[in-house]
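In: mind looking at a prediction? Sequence and model below.
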Amino acid sequence: MDAGAPTPGGGPQSTADLTTFVQNLLTQMQSRFQQMSDSIITRIDEMGDRVDDLERSVGELIAQADDEGATNAATNAEGGDAVAAKR
């Protein structure tokens, strides 16, 4: 087979062509993997931000519940004193 003759299937015809083809393929693959990696990292960062927001909201709800519980306890204590004074 002649080095310049086309190969079946229209593939690379020489070692240099094959090398160039493989290098281009690897470059494309590397680019795609980099894009996927960047996308995954972005999504992880966004998820981290959402988790931080959720933690902050839960903390605020707990603080609010504690404040309401303290207010209710104080109201009940005052109400109990008023009932005892009426007796």
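Out: Thanks, I have the structure now. All figures in this text were calculated on a predicted structure; none of them were measured in a lab. Numbering: from 1, shown residues only.

In: make it CA atoms for all contacts and neighbour counts henceforth
Out: Will do.

In: now do the SS call for the residue nearest the centre of the chain.
Out: Relative to the mean C-alpha position of the chain, the nearest C-alpha, by C-alpha atoms, centre = their mean, is the one of I44, at 2.4 Å. Assigned state for I44: helix (three-state reduction, DSSP: H, G, I helix; E, B strand; the rest coil).

In: then this one, side by side with the first:
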Amino acid sequence: MSETDPKSVQDLTAVVQTLLQQMQDKFQTMSDQIIGRIDEMSTRIDDLERNIADLMTQAGVEEIEGENKVSQDADSQSAKKVAK
């Protein structure tokens, strides 16, 4: 058969189309998995931030202008203990 035989061209076209479809399906599956993992990570980070904020509140630490600072109550209690 020659290279320009319509049957071989059709077969090659079909094989290439099948291969491209399989690749597209695999990429779509991987993309969906990545997006799912990113969403899960985002949820975990949000939970972690809430837990840290709760712990800071329980410890009497306030976040001021991006820096952590002990609340005034804790400072005054420490000063009273030192004065005694």
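Out: Now that the structure is in, tell me what you want to look at. This is a predicted model, so every value here is computed, not measured.

In: care to give me the TM-score?
Out: The TM-score (TM-score structural alignment, normalised by the length of structure 2) is 0.71; 71 aligned residues with a C-alpha RMSD of 2.7 Å.

In: which residue in structure 2 lines up with the residue nearest to the centre of structure 1?
Out: Using TM-score structural alignment, the partner of I44 of structure 1 in structure 2 is S31.

In: same check on D67 of structure 1?
Out: By TM-score structural alignment, D67 of structure 1 lines up with D54.

In: how many residues are close by that match?
Out: Around D54 of structure 2 there are 13 other residues, counting by other C-alpha atoms under 10 Å.

In: just the helices in structure 2 please.
Out: For structure 2, applying DSSP state H gives helices covering 6-59, 72-83.

In: any idea which of these is most buried?
Out: With neighbours defined as mean count of other C-alpha atoms under 10 Å, those peak in mean count at helix 6-59, which reaches a mean of 12.

In: just the angle between that one and helix 72-83, please?
Out: Counting by axes from the mean of the first three to the mean of the last three C-alpha atoms, to 10 degrees, helix 6-59 of structure 2 lies at 50 degrees to helix 72-83.
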